[in-house]
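# Attaching a predicted model along with its sequence, questions to come.
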Amino acid sequence: MEKHYSAYFFDLGGTLLALEQDEIACSETGKVTLLPGVKDHLLPLRGTPVFVITNQAAVALGQLSEATARGFIDQINVAVGQVITDYRICMHHPLAGCPCRKPQPGMVFDLARTHTINLAQAVSIGDTTNDEQCAQLAGIGTFLWAHDFFHSVRLISQHMLFFHPHHTNEGRQSEQKAFSLFSFLPHRRRKRESASNQNLLCFKIIAWT
């Protein structure tokens, strides 16, 4: 059964939007590009608080206007049916030492106070170690890498495949097939998706999205 989170905290560039030279990729008309899977995964979150937290130091450096930075998130929100509840942008200089620039958790704390969010039951999704550290410092209960959240695997059945691998030839063949499938999963997913005891192996039936 899919876990229910109190809120979703998403990073912006590299998680929701495509990057170009480590900055949000924009066309000449200012249009951004949603990364694959973003729309399909955000639309079903309607009804649950969805937040975006992003560092945009280019504003302080004079390379980006505040309106353009806010427009990045506005464009996403239009594309995903207005499911984004709120957002915070740190526009300070990277050396300013502000408490809101990730990995510092200031933006998360501000949103949590404003919307009364239980951070221990929330999830953060990002693509850098700064995102991961921010989640840890904020006390967010779960951190997921963007690639895992949007692209790696999805559960297509809650049924479990059970077998006794050492009791019969058929069991040994099933074990080999299961481990062959299992070996394609990234290490983090393998650790999470497996369950075993002395004589019983259990694998969720999964498929690549």
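Yes, it's here.
# Every contact and neighbour count from this point should use C-alpha atoms.
Noted.
# what sits up against stretch 145-164?
With contact meaning Cα atoms under 8 Å, 6 or more residues apart in numbering, stretch 145-164 is reached by 1, 15, 36-38, 41, 125-127, 171, 174-175, 199-209.
# Helices of the protein, start to end?
Ranges of helices within the chain are 38-42, 66-79, 106-115, 129-138, 146-147, 169-182, 187-193, based on DSSP state H.
# And here is the other one:
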Amino acid sequence: MKNAIFIDRDGTINVDNHYVHNISEFYFIDNVINAMIELKKMNFFLIIVTNQSGIAQGLFTQKEFMSLTRWMISYLQLYCIHINAIYFCPHHLQGTVKQFRQNCLCRKPKPGMLLDAKKRFNINMDASYMVGDTANDMLAGQLAGIGTNVLVRSGKKNNKKS
């Protein structure tokens, strides 16, 4: 069995600038690349699990999401970081794009994306981690039987005035 780090994207890997869907809006959070390098050295599978309701809301297309995802993967490969899998949920009940307006099993806090990865890669969920920036990320990890759930606040904008 493999041990994995399940990682949310927006607010965990990159700064959450609301519906990030192109390269010019994508900013890696400070030290996230260094953290991923260390996790790979520890032989963890790195699996991104991300809700992308902007697709269902018609704010960007699945093709635009995939283009940004390919760029992100290529950029991380420059640092010898291999992302083992990316799971995303394009659904939302209030979506304006009919094909994505649905109640699904993959939208966090439901654990569908994590459970699909568990089955595909034979993951030891007890020894794995869910890292995210929302309560929905933590609940998805708990419902999937993840051993350790880590809530981070690194992707939130600092509203302090200086």
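The structure has been received and is ready for your questions. Quick caveat, the model's predicted, so the values are computed rather than measured.
# Throw the helices of structure 1 into JSON lines and include distance to Arg88 of structure 1 and mean neighbour count, thanks.
Formatted as JSON lines, the helices of structure 1 follow (distance: least, Cα to Cα, whole Å; neighbours: other Cα atoms under 10 Å):
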{"stretch": "helix 38-42", "distance to Arg88 of structure 1": "18", "mean neighbour count": "16"}
{"stretch": "helix 66-79", "distance to Arg88 of structure 1": "9", "mean neighbour count": "16"}
{"stretch": "helix 106-115", "distance to Arg88 of structure 1": "6", "mean neighbour count": "17"}
{"stretch": "helix 129-138", "distance to Arg88 of structure 1": "14", "mean neighbour count": "19"}
{"stretch": "helix 146-147", "distance to Arg88 of structure 1": "19", "mean neighbour count": "18"}
{"stretch": "helix 169-182", "distance to Arg88 of structure 1": "39", "mean neighbour count": "14"}
{"stretch": "helix 187-193", "distance to Arg88 of structure 1": "29", "mean neighbour count": "12"}
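# so can I have TSV of the ones you listed showing distance to Ala58 of structure 1?
Formatted as TSV, the helices of structure 1 follow (distance: least, Cα to Cα, whole Å):
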stretch	distance to Ala58 of structure 1
helix 38-42	24
helix 66-79	9
helix 106-115	17
helix 129-138	17
helix 146-147	23
helix 169-182	43
helix 187-193	34
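# So for structure 1, the centremost residue is which one?
Ile125 (2.6 Å; Cα atoms, centre = their mean).
# contacting residues for it?
Counting by Cα under 8 Å, 6+ apart, the residues that Ile125 of structure 1 touches are 8-11, 15, 131, 143-146, 149.
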